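A.B. asks: sequence? don't have it. structure:
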């Protein structure tokens, strides 16, 4: 008798890259105007307030941290979102706050920390939803100028 192993989760690279490209286009609209390390910007959306801080700025990458500073449910911990922006590839992805620990593309199930099998895609999809929420509430207006290079 042969035992067949269940195939593990395999992430769709084109789908993931498309998501990261959309995140790049949207996150560029909420960056602080002074693109230097330490620059910050407050975003007020509905009754909530978020702070976007540039943690590191280099030639090809920028690391930002998005933190909810007002409007969080009392007693509920809202962790910051650390995002690395790759300007040369024009993609942005959520990274682990400890840059030595990466979010894996896929996890076996069950696992000790109870990550989803597609954890990396899920956290980047959340970033996309949050950025879309910002735009739908007027904090980041889409620029449809065809001469801007964004379209």
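C.D. replies: Right, received. Where do you want to start? If you're wondering where the values come from, they're calculated on a predicted model, not measured in any experiment.
A.B. asks: rest of the way, CA atoms for contacts and neighbours
C.D. replies: OK.
A.B. asks: how far does the biggest helix by length in the chain sit from the chain's center?
C.D. replies: Identified as the longest helix of the chain according to DSSP state H is helix 119-136. Distance of helix 119-136 from its chain centroid, counting by CA atoms, centre = their mean, to the nearest Å, is 6 Å.
A.B. asks: so which elements touch that helix?
C.D. replies: helix 13-27, strand 91-95 (3 or more CA pairs under 8 Å, 6 or more residues apart in numbering; DSSP states H and E).
A.B. asks: angle of it against strand 91-95?
C.D. replies: For helix 119-136 against strand 91-95, the angle by axes from the mean of the first three to the mean of the last three CA atoms, to 10 degrees is 120 degrees.
A.B. asks: flag every buried residue along helix 119-136.
C.D. replies: By neighbour count on 16 or more other CA atoms under 10 Å, the buried set for helix 119-136 is 119-121, 123-125, 127-128, 131-132, 134-135.
A.B. asks: one more structure, for comparison:
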């Protein structure tokens, strides 16, 4: 597909609803690279690396899937998940977003004042921007589900 500059009128303003949808589209692309076939994953899987990445399927349907993504770290209080995100993948719309129900106890609001409501545009911007960067990091580290060759064995 070839795009010319004639088709680009303007970019959506930063932190607008339209630009948030663009971010969701990018998150979908990265999620598809990380999890090319969500059905092939099974219930849970670990991608081994310097820091292991854990994926758990929460819900599968023809149009959406919900997955939990996390790393586990050991500290003085035991094993903790960080970050611990629930990501909804919209297959038909080709979007992916962090759900407000994510266990973001360790997520820090970087804006001014008190953190906004989890359903607000500002909150969605912050956590989905974080997801975008984290997915790029995970892909750069070589993470993928299922790992290449894992499901290539004939039964």
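C.D. replies: In hand now; what should we look at? Small disclaimer: the values here were computed from a predicted structure and weren't measured.
A.B. asks: superposing both, give me the TM-score.
C.D. replies: Here the TM-score for the pair of chains, by TM-score structural alignment, normalised by the length of the first structure, is 0.64; 118 aligned residues with a CA RMSD of 3.1 Å.
A.B. asks: what does residue 26 of the second structure correspond to in the first structure?
C.D. replies: In the first structure, the residue paired with residue 26 of the second structure is residue 22, using TM-score structural alignment.
A.B. asks: can you say which of the helices and strands packed on helix 119-136 of the first structure is nearest to residue 51 of the first structure?
C.D. replies: When these are compared by CA to CA, helix 13-27 sits nearest residue 51 of the first structure, at 13.0 Å.
A.B. asks: contacts only, for residue 51 of the second structure.
C.D. replies: Contacts for residue 51 of the second structure (CA atoms under 8 Å, 6 or more residues apart in numbering) come out as residue 71.
A.B. asks: that one falls within a helix, correct?
C.D. replies: No. Residue 51 of the second structure is assigned coil when assessed by DSSP: H, G, I helix; E, B strand; the rest coil, not a helix.
A.B. asks: what's the most buried one of the helices and strands packed on helix 119-136 of the first structure?
C.D. replies: Among those, ranked by average contacts under mean count of other CA atoms under 10 Å, first place goes to strand 91-95 (a mean of 24).
A.B. asks: so that strand aligns onto which residues of the second structure?
C.D. replies: Using TM-score structural alignment, strand 91-95 of the first structure pairs with 95-99 in the second structure.
A.B. asks: off-centre distance for that stretch?
C.D. replies: On CA atoms, centre = their mean, the centre of stretch 95-99 of the second structure falls 7 Å from that of its chain.
A.B. asks: count of neighbours near residue 73 of the first structure?
C.D. replies: A count of nearby residues for residue 73 of the first structure, using other CA atoms under 10 Å, gives 8.
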